[in-house]
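J.: take a look and give me a structure for this.
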Amino acid sequence: MSRSLVQPVGQKRLTNVAVVRLRKHGQRFEIACFPNKVLSWRTRVEKDLDEVLQSHTVYSNVSKGVLAKSKELTKAFGTDDQTKICIEILEKGELQVSGKEREAQLSSQFRDIATIVMEKTINPETRRPYTITMIERLMHEIHFAVDPNLTSKEQALKVIKKLMERFPIKRAPLRVRLTAPKPKFAGLMDKVVEWNAIVISKDESGNPPSIVCEIEPSILHSCEERLKDVQGRVEVLSVSAHAEGGSSVDPHDNVEELQTVPAKEPDVVAQISESMQKQSISTESQEGQGKQQRRCKECDVLVEDKLYREHCKSGWHKHNYTRHKNGLPPLSQEECTVEMELADAKKDLKDYDF
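T.: Here you go, the predicted structure:
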């Protein structure tokens, strides 16, 4: 029985393609681009059109390989020049990305926003910045969602305002140098007192005299206007002034900053401790009841048979199991809780050095 042979079709399959779509005059037009090149073109990083477009062809559907008709192109764009139309679609069209690519972009922008917030804020008690991990945790607490249509800096400023409403956090002060002629220097000092600025240093013998101080970022523009009265000038030295000696952290500082995280943290610790207490069984009480018990060699305690499986799933048992493999003696429940909390604190602070 003869079978018809299937001849290879001269079809160019588009794989790993970034599709840019534009709707005009009720018609949909698409172009096929290389991944990660569309944004480079729009930001003028990439200037070679051939490095962006996979082909100088306008489609009505890229995935199916359906080309746009010349009549439709002429009606919508006023020309049938494929290259010119591709450029217009590339500039004005909507970039179609996969779910994983969109998730990666949003995750990267979320990290960028958290970094900006960390650089521009401090803990008002210690005058030092929070860690990036803490900032991300607080952003999750206020249910922040990234808007891809806004820049990271714009969103970071909005996040700071929301965080200041709920948590002990404030904008890092600006460190500026104020100068004024000698006859007007007394008036400059009056304005520094009026602004509640923190004076770092003062040089009255300079030409002109100057003051280095820290001010709130919100009054910077008003300072520039008011200094015109005394013929003064302001120069920004640092956009975020932190406490001195911030490059190294004392262990007590770690504990202090962890306490400034929202009050939900102690509740979580209490819940963990309470659940571990329910899972652990006291040896004395069980001996009095005369129930069947099994000894856990990792934790060195007697556990009722019915609760032995739950005990093996507890964090206390898992922690002692790791210590047992490393040749270390077992810890009691209280000691285990403290050690695990200290490990979590170190994990939060390892990504950032003050």
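J.: make it CA atoms for all contacts and neighbour counts henceforth
T.: Will do.
J.: buried sites along the strand or helix carrying residue 265?
T.: Taking DSSP states H and E as the criterion, residue 265 maps to helix 264-279. The neighbour-count check on helix 264-279 (16 or more other Cα atoms under 10 Å) flags 273, 276, 279 as buried.
J.: next SSE downstream of it?
T.: Per DSSP H and E, the helix or strand that comes after helix 264-279 is helix 283-289.
J.: one more, so I can put them side by side:
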Amino acid sequence: MDGIEYLWSGPVATRLSTTALPAIVDWCRARRVTRPMLVGGGSLTATPQALALVHALEAAELAVWCFDRATTPSISVVADAVASYHFENCDALIAIGSAVAMDVAKGAALMAGQRSPYSALACDPGGEGVPVDASALPPLLALPATPSAAMAVGGVVWIADEMGAARPVRHPALRPGEAVLADDTVMSVPDDAHGRSSALAALVAADAGCSDAAVAGLMEPGVSAVTTMRRALVMASTIEGARAPRRRLALTSSVIGGLDFGQTMLALLGQACWRTDAQAKLGGTPTDVSSLSADLIRSTRGVCDTSDLIEVDRILDLLGVEQPGAPRRRGRRGRVV
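T.: Predicted coordinates for the structure are as follows:
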């Protein structure tokens, strides 16, 4: 059996809840979790609603630790989260909020149980590199608050190195044991942020080869935020099960060095029935990517294998970026690429 096929038989088990509190408490008690680490951005502890959730969890006799520095899915942030997890003697992770929170939480769950660095781990089960040790991975619960976050729920984690080059690791143990769609968590996201996230989720789905009709469903006007989230969760297993999930999106975001890749992806995907709506939700004007540093481009290309190099070079050409005359690295089969 192919190393990927068995991972993605269907969506992550999902619970619908009016409020996040009872779902989190039930999940923790069922697994005898007493000190979960909440993973999210700055809003995790900065709003009255978020603080009320933390206090309510503490009232339910859970010794909660909040990691509110999930600002980017990078090696440094994941290392910070892992250090906090061990220092505070936590026994589970709960991702709340954005797609970044999902990836940071999955990355922290992964690295909390590994003895090898992230860069040394095999990208796929049975692939080249150090096999993932799944025996020490802590339990993981996901509470996505945006469509992009729902799309990021799955067994693939994308973490960027110090230069912004993203690298995936796939393993069934990285799939959250459960995802919760809580009305109060989803509705706490402003409408404009939710709209932007739905446009980005549509770009991810289109890049992974989902049907135009399915992608358009993420952009359909007049539907509730929870409905959009449910559609994104259903599509997540298909997207993460693709042989190269989010490759172009990840590589594009790496190549443009943290600039807004949404506009760039719109230009790359061509015409689609939902494209105009996505452009309106993303707003702004296409990012100028003509002045990228040679070091950034070189480092991004340095982590690519043969097929990735072909893709990233095509993106650079489409963006009109002059590539530095650096020698290309050897591919995995020893060929100069």
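J.: got a TM-score for the two of them?
T.: Put the two chains on top of each other and the TM-score (TM-score structural alignment, normalised by the length of structure 2) is 0.23; 132 aligned residues with a Cα RMSD of 6.8 Å.
J.: export the buried residues of helix 264-279 of structure 1 to CSV and tack on distance to residue 342 of structure 1?
T.: As requested, these are exported to CSV (distance: Cα to Cα, whole Å):
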residue, distance to residue 342 of structure 1
273, 14
276, 17
279, 22
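J.: quick one: which of the residues you listed is nearest residue 306 of structure 1?
T.: Relative to residue 306 of structure 1, the closest of the buried residues of helix 264-279 of structure 1 is residue 279; by Cα to Cα it sits at 10.8 Å.
J.: can I take it that residue 108 of structure 1 is in a helix?
T.: Yes. Checked against DSSP: H, G, I helix; E, B strand; the rest coil, residue 108 of structure 1 lies within a helix.
J.: any idea how far it lies from residue 153 of structure 1?
T.: Using Cα to Cα, to the nearest Å, residue 108 of structure 1 is found at 14 Å from residue 153 of structure 1.
J.: again with residue 60 of structure 1
T.: For residue 60 of structure 1, the distance to residue 153 of structure 1 (Cα to Cα) stands at 37 Å.
J.: residues touching residue 218 of structure 2, list them.
T.: By Cα atoms under 8 Å, 6 or more residues apart in numbering, the residues touching residue 218 of structure 2 are 198-199, 201-202, 228, 231-232.
J.: tabulate those (a markdown table), appending secondary structure.
T.: Shown next, in a markdown table, are the contacts of residue 218 of structure 2 (three-state DSSP):
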| residue | secondary structure |
| --- | --- |
| 198 | helix |
| 199 | helix |
| 201 | helix |
| 202 | helix |
| 228 | helix |
| 231 | helix |
| 232 | helix |
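J.: biggest separation within those residues, which pair?
T.: 199 and 231 (13.2 Å).
J.: picking that back up, more neighbours, residue 60 and residue 153 of structure 1?
T.: residue 60 (20 against 15; other Cα atoms under 10 Å).
J.: and what about that one, helix, strand or coil?
T.: Secondary structure state of residue 60 of structure 1, per three-state DSSP, is strand.
J.: quick one: the helices in the stretch 101-250 of structure 1, in order.
T.: Secondary structure of the stretch 101-250 of structure 1 (DSSP state H, counting those that start in this stretch): helices at 132-141, 152-166, 185-194, 220-226.
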